[in-house]
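**Q** The sequence and its predicted three-dimensional model are supplied below.
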Amino acid sequence: MTGNGCPADGIPVFSSIFAQDTIANSAYNSLQASLDKRFAHGLQFTFAYTFSKSFDEASSFEGILNPIDPRRSRSLSAFDARHRLVLSYYWELPTRKFSGATGKVLNGWAASGITTFQTGFPIRISTLDDQELMYSFDFELPGEPDLVAPFKTMRPQSNGLYYFDPSSFSEDNTFGLIGNSPRTICCGPHISQTDFAILKTFPISESKQVDFRAEFFNIFNHTQFFNPDGNFSDGPQFGQVNQVRDPRLVQFALKFKF
């Protein structure tokens, strides 16, 4: 060893060198449209629609499939949502105005809500096996299986929680070969949710009132799955959904204004 800790040939010996680089590229295109009704006659609403498509080589900090050719990882972004429709509204119920005790009960009712429909997010497809010899770069690089049949989705409730057919993928044991599956594949379970609220105002005096609010999140209690397991190395769990979004949640609020 030389005086500076290097071998006699002057070439330092390291177990690994960790490198980071901002080399990924992305592209997003969309059409956005909205229809607004300003508050009048007790009603207001906003209707918004987005049609979009997003590509990138990495959607977050992650290892790419081939550091020598980052374009090999180009695929749909993990957050790509092709269609998204949102309707929000507020409606003061048009009941006749009552006086006295009857008015305190029947007057001042309103309803509001947000309804969202969205196509699913792309599914990340990967494998931990190193048939591609990518780990020779000493970086946490994912691999890819082969897509051997058309990708098709299934109904998890009647197919053992499988969202897609795992037999559509296989793994080639040829060393140095990267699978032909794209980094992400479209698409995971869609989102369909309505959050609804009922409001009631109880006037006490000219400057004081009590507001009651009942809120229902996912009021129709739709079962909504997160993306399925896209890691081929997870064996029988590959293709299965193992997480769901929140079921119906109800909460109440009481507010005193003065």
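**A** Looks like it came in fine. Numbering: from 1, shown residues only.
**Q** all contacts plus neighbour counts: C-alpha atoms, from now on.
**A** OK.
**Q** Tell me how many other residues surround A110.
**A** Neighbour count of A110, defined by other C-alpha atoms under 10 Å: 18.
**Q** let's bring in a second model and compare:
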Amino acid sequence: MGPVFTLLTTLAAPFFQYTAINNPGAGTFFSGITNFPANKLRATYIEPNPKRNYVIQWNLNVQQELTPNLTGMVAYVGSRGVHQPFRVDDALMVLPTKTSAGYVWPFISDPADPNFGGPLDPFNTNYGSIRGLWYKGHSYFDALELQMVKRMSHGFQVQGAFTWGKSIDTSSATMAGDAFGNSISSLNWFDLRLGRGLSDFNIGRTLVVNGTWEVPSPKSLSGPAKWALDGWQLGLIFQANDGVPFTPTWGTGDDPANTSSNDDWAYPNRLGGSGCNTLTNPGNPAHYIKTECFSVPTAPNLAFWNQYCDPLPPTLGGTSVDPNSLLCFNLRGNVGRNILIGPGLTNVDFSVFKNNYIKRISENFNVQFRAEIFNILNHANFAPPTTPDNSDIFDSTGSVSDVAGLLSRTTTTAREVQFAVKIIW
């Protein structure tokens, strides 16, 4: 499959102009707001002459009839994507320097400059924003699938399926950088290895079981008793799966790393130590992320700090960084993309049907009464923390965010009961 290009304009002059300002100061919006920079045009960059993108898929499955009514299957499914779309919402930024400790963004280093410690201009000051699309992404998928099916016999049928898989890519974006609610809208396009991780849509394990039971009734009954006890059918669907991944960030919107991007993302350091083998607190919706397992990026030693680190980050409001702390705001942290896994999902749906066949009309005429209960256990299934509001571990000053790891949304509704009548003929 060849590359796809989007030829679409949704903005007319002057609304494709763009401007942004970081850290306007407390109490400056709207009254007394500082002058915005001059409006500049937005632009879109699409890689010219891209290599052909393609996906290879393969699978192997073995099915076995265990009994006349019971069948099992084991399968392996895999795929490999090459030259996939890599989309960022804003590629305009200051290019960082690669060091032994990771990427470091430069800053105004002249103490005589009134903007000392502030960010440098991005690589092209003629534009306010540049959306980027390259065809250099890669994707990988492997999964084990198990299935067991018992066909209807003696009024009972059940089917179960289990998938254990992993999807890895360098970006899950296509038409927009944040195609999913847990996406980072502008990954580091200058080094795709930084973004290689679990796909935004990855769900590691999924189990689904469904069954139907036609409740038997005594054949000796007749009249109203037969009508009341005959034709009942019970159904159940059970689903359990792991959560989707998300990325820990910090200071989003204030550009603490001095990237000079209008779509700035900063990444903290991951810490080791006791209690940090896992990075989340399942069952704690107020503090789902273990914030104690992360820190603002720090230099490996004082010599590195003196050479590369910003002593006066703009987000500190004029306060200098203590060199002995080794805090290095403009250093990209060591956390990887999608290293945190959101809450899983557990759900049970239940149904009760009453079939009433009216043979006087036709052999198959059926007035079916249906009662369906969704999420019968009324179990709260939380969505992962909102990106970046609750995925930011620290604010732009390096202080732990009060709402880091807050789970504020659910992926399923509360218990719902639905009654209906269905006529079948």
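**A** It's in. Note that the coordinates shown come from a computational prediction; the quantities given were computed from them, not determined experimentally.
**Q** quick one: TM-score?
**A** TM-score of the superposed chains, computed with TM-score structural alignment, normalised by the length of structure 1, equals 0.85; 243 aligned residues with a C-alpha RMSD of 2.3 Å.
**Q** counterpart of W232 of structure 2 in structure 1?
**A** For W232 of structure 2, the aligned position in structure 1 is W109, judged by TM-score structural alignment.
**Q** er, F382 of structure 2 I mean
**A** Aligned against structure 1 by TM-score structural alignment, F382 of structure 2 finds its counterpart in F225.
**Q** which residues touch the match of W232 of structure 2?
**A** 92-93, 198-201 (C-alpha atoms under 8 Å, 6 or more residues apart in numbering).
**Q** which residues touch L345 of structure 2?
**A** Taking C-alpha under 8 Å, 6+ apart, one finds 239-243, 381-382 in contact with L345 of structure 2.
**Q** aligned partner of it in structure 1?
**A** So, by TM-score structural alignment, L345 of structure 2 is matched to I191.
**Q** Check H287 of structure 2 too.
**A** The alignment partner of H287 of structure 2 in structure 1, by TM-score structural alignment, is Y162.
**Q** Next one: the residue lying closest to its match once chain neighbours are set aside from A149 of structure 1, what distance?
**A** Leaving aside its chain neighbours, Y162 of structure 1 sits nearest to Q240 (4.1 Å; criterion: C-alpha to C-alpha, 6 or more residues apart in numbering). As for Q240 of structure 1, its distance to A149 of structure 1 is 18 Å (criterion: C-alpha to C-alpha, to the nearest Å).
**Q** again with V210 of structure 1
**A** For V210 of structure 1, the distance to A149 of structure 1 (C-alpha to C-alpha) stands at 61 Å.
**Q** Then P166 of structure 1?
**A** 10 Å.
**Q** So between these two, which is more surrounded?
**A** A direct count of neighbours by other C-alpha under 10 Å for P166 of structure 1 and A149 places P166 higher, at 21 against 12.
**Q** Go ahead and confirm the more buried one touches F238.
**A** Yes. Because the distance of 6.4 Å satisfies C-alpha atoms under 8 Å, P166 of structure 1 is recorded as touching F238.
**Q** returning to what we had before: most widely separated two among the contacts of W109 of structure 1?
**A** Pairwise distances across these peak at 12.0 Å for L93 and T201 (criterion: C-alpha to C-alpha).
**Q** joint contacts of these two?
**A** Common neighbours of L93 of structure 1 and T201 (C-alpha under 8 Å, 6+ apart) are 108-109.
**Q** host element of the equivalent of F202 of structure 1 over in structure 2?
**A** Aligned counterpart of F202 of structure 1 in structure 2: N356 (TM-score structural alignment). Using DSSP states H and E, N356 of structure 2 falls within strand 345-357.
**Q** The spatially closest residue to W58 of structure 2 that is not a sequence neighbour and Y357 of structure 2, how far apart?
**A** Of all residues not flanking W58 of structure 2 in the chain, G78 sits nearest, at 5.4 Å (C-alpha to C-alpha, 6+ apart). Distance of G78 of structure 2 to Y357 of structure 2, given as C-alpha to C-alpha: 47 Å.
**Q** before we move on, back to that, what residue of structure 2 takes the place of the residue nearest to Y162 of structure 1?
**A** Counting by TM-score structural alignment, Q240 of structure 1 lines up with L406 in structure 2.
**Q** Three-state assignment for its match, please.
**A** coil (DSSP: H, G, I helix; E, B strand; the rest coil).
**Q** Tell me how many other residues surround it.
**A** For L406 of structure 2, using other C-alpha under 10 Å, the count is 19.
**Q** show me the contacts for it.
**A** 285-289, 385, 390.
**Q** Count the neighbours of the counterpart of F45 of structure 1 in structure 2 for me.
**A** In structure 2, the residue equivalent to F45 of structure 1 is V158, according to TM-score structural alignment. Residues contacting V158 of structure 2 under the criterion other C-alpha under 10 Å number 18.
**Q** ditto for the one 3 residues further on
**A** Neighbours of A161 of structure 2 under the rule other C-alpha under 10 Å: 17.
**Q** go on, T115 of structure 1?
**A** 16.
**Q** next one: the one 4 residues further on
**A** Per other C-alpha under 10 Å, the neighbour tally for T119 of structure 1 reads 18.
**Q** Spatially nearest residue to it, not counting backbone neighbours?
**A** In space, T119 of structure 1 is closest to H190, 4.5 Å off (C-alpha to C-alpha, 6+ apart).
**Q** and the one you found, how far is that from T46 of structure 1?
**A** Taking C-alpha to C-alpha as the measure, H190 of structure 1 falls 22 Å from T46 of structure 1.
**Q** Who has more neighbours out of the two?
**A** Taking neighbours as other C-alpha under 10 Å, H190 of structure 1 and T46 compare with H190 leading, 18 against 15.
**Q** who's in contact with the more buried one?
**A** 117-121, 224.
**Q** got the contact list for the closest residue to N390 of structure 2 other than its chain neighbours?
**A** Leaving aside its sequence neighbours, N390 of structure 2 sits nearest to A404 (C-alpha to C-alpha, 6+ apart; 4.7 Å). With contact set as C-alpha under 8 Å, 6+ apart, A404 of structure 2 has these partners: 287-289, 291, 389-394.
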